[in-house]
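Peer 1: Make a model of this:
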Amino acid sequence: MSALDAVLAAGRLAALELQRETITLYRPGDDGFDWDAGTDSPAAATVIYSGPARVKPAAQSRGEEVDAGEANVTLREYTVSVPWGTTVSQLPVVGDVMDVSASPDARMVGLRLWVTGLQYSSTATAWRITVEDRS
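Peer 2: From the prediction side, this is the model:
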């Protein structure tokens, strides 16, 4: 093991200790419409990852107000870190959804976030996903 590998292993262990939230990252299914019944039929979501994560506001995030339909929405950017060695059946894409299901900060439970970007690096201590809160 090289010196760099040893430092990365220690950093990844330390990053894992900071991952105190539990999240579920999923891809919503395509909704359909039942013409006979006249109702929407939501499709099942595909779970991409469920487990520990660190959810923290992005360093430069100050919130941006935008119009969404007839409502004002404030976009806030977060960085979500999941364990570096996480394997998934499919990579997340922009538009996937992330829900916070548990956190030491009870105010974060129920937070819904949308994936806006992914970061990859062989020298990172965690796998980072850029998300936004659209509330």
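
Peer 1: When you work out contacts or count neighbours from here on, use the C-alpha atoms and nothing else.
Peer 2: Fine.

Peer 1: wait, isn't residue 75 in contact with residue 65?
Peer 2: Yes - here residue 75 reaches residue 65: they are 6.3 Å apart, a contact under Cα atoms under 8 Å.

Peer 1: okay, those two: which has more neighbours?
Peer 2: Applying other Cα atoms under 10 Å to residue 75 and residue 65 shows that residue 75 carries more neighbours, namely 17 against 13.

Peer 1: can I assume that one sits in a strand?
Peer 2: Yes - when the secondary structure is assigned by DSSP: H, G, I helix; E, B strand; the rest coil, residue 75 falls within a strand.

Peer 1: Quick check: it vs residue 19, distance?
Peer 2: For residue 75, the distance to residue 19 (Cα to Cα, to the nearest Å) stands at 23 Å.

Peer 1: One more, so I can put them side by side:
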Amino acid sequence: MSLADALARGRSAAEARMLDRVRLYTQGDDVFDRETGETVPGAQTVLYEGQARVKPVAQASGEDAQAGEREVMLREIEVSLPWSTPLPSGVRVLPGSRVAVLAAEDPRMTGLVLWVTGAQYGSQATAWRLSTEDRS
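Peer 2: As a prediction, the model looks like this:
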């Protein structure tokens, strides 16, 4: 079997395990509306929406952090997207991008918003993996 055949089979197997649905996006800065006195979330730019595999990183021990006056636990979660996921021309996924879990086999994950901390690239990978953290 050639390398190309092995990669094709591995990518197909990886996609078969992608039972969750996510939206990968960037979000503009929030804007304060002086008339209503409310903060309006910035505009979202959707980079990808579709199948994915969302799973906690093995042996990740969450890290306590301060967010304003609130204590939060940062948990590492790996999001795998199909290796062939297209991105708009010239766009790279950078830390601070977000992943919203739209649907999941585990319904407790639906509605999670994860913050991208890194993206892994590789021509011999079976999936495109994003390192994220749950900041709740």
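
Peer 1: re the thing from before, report the set of residues contacting both of residue 75 and residue 65 of structure 1.
Peer 2: Taking Cα atoms under 8 Å, 6 or more residues apart in numbering as the contact definition, residue 75 of structure 1 and residue 65 share no neighbouring residue.

Peer 1: I'd like the secondary structure assignment at the residue in structure 2 sticking out farthest from the centre, please.
Peer 2: Each residue of structure 2 has a distance to the centre, and by Cα atoms, centre = their mean the biggest one is for residue 35: 34.3 Å. Look at residue 35 of structure 2: counting by three-state DSSP, its state is coil.

Peer 1: cool, residue 91 of structure 2 as well?
Peer 2: State at residue 91 of structure 2, reduced to three classes by three-state DSSP: coil.

Peer 1: Tell me how many other residues crowd it.
Peer 2: If you count neighbours by other Cα under 10 Å, residue 91 of structure 2 ends up with 9.

Peer 1: can you check the one 3 residues further on too?
Peer 2: Using other Cα under 10 Å, the number of residues around residue 94 of structure 2 comes to 13.

Peer 1: And for it, nearest residue in space, chain neighbours not counted?
Peer 2: Here the nearest residue to residue 94 of structure 2 in space, its sequence neighbours aside, is residue 118; by Cα to Cα, 6 or more residues apart in numbering that works out to 6.7 Å.

Peer 1: Tell me the spacing between that neighbour and residue 127 of structure 2.
Peer 2: Separation of residue 118 of structure 2 from residue 127 of structure 2 (Cα to Cα): 15 Å.

Peer 1: With neighbour numbers in mind, choose between those two.
Peer 2: residue 127 (27 against 17).

Peer 1: Tell me who's in contact with that one.
Peer 2: By Cα under 8 Å, 6+ apart, the residues touching residue 127 of structure 2 are 11, 14-15, 80-84.

Peer 1: Next: residue 129 of structure 2.
Peer 2: Residue 129 of structure 2 neighbours (Cα under 8 Å, 6+ apart): 78-81, 119-121.

Peer 1: Nothing else from me, thank you.
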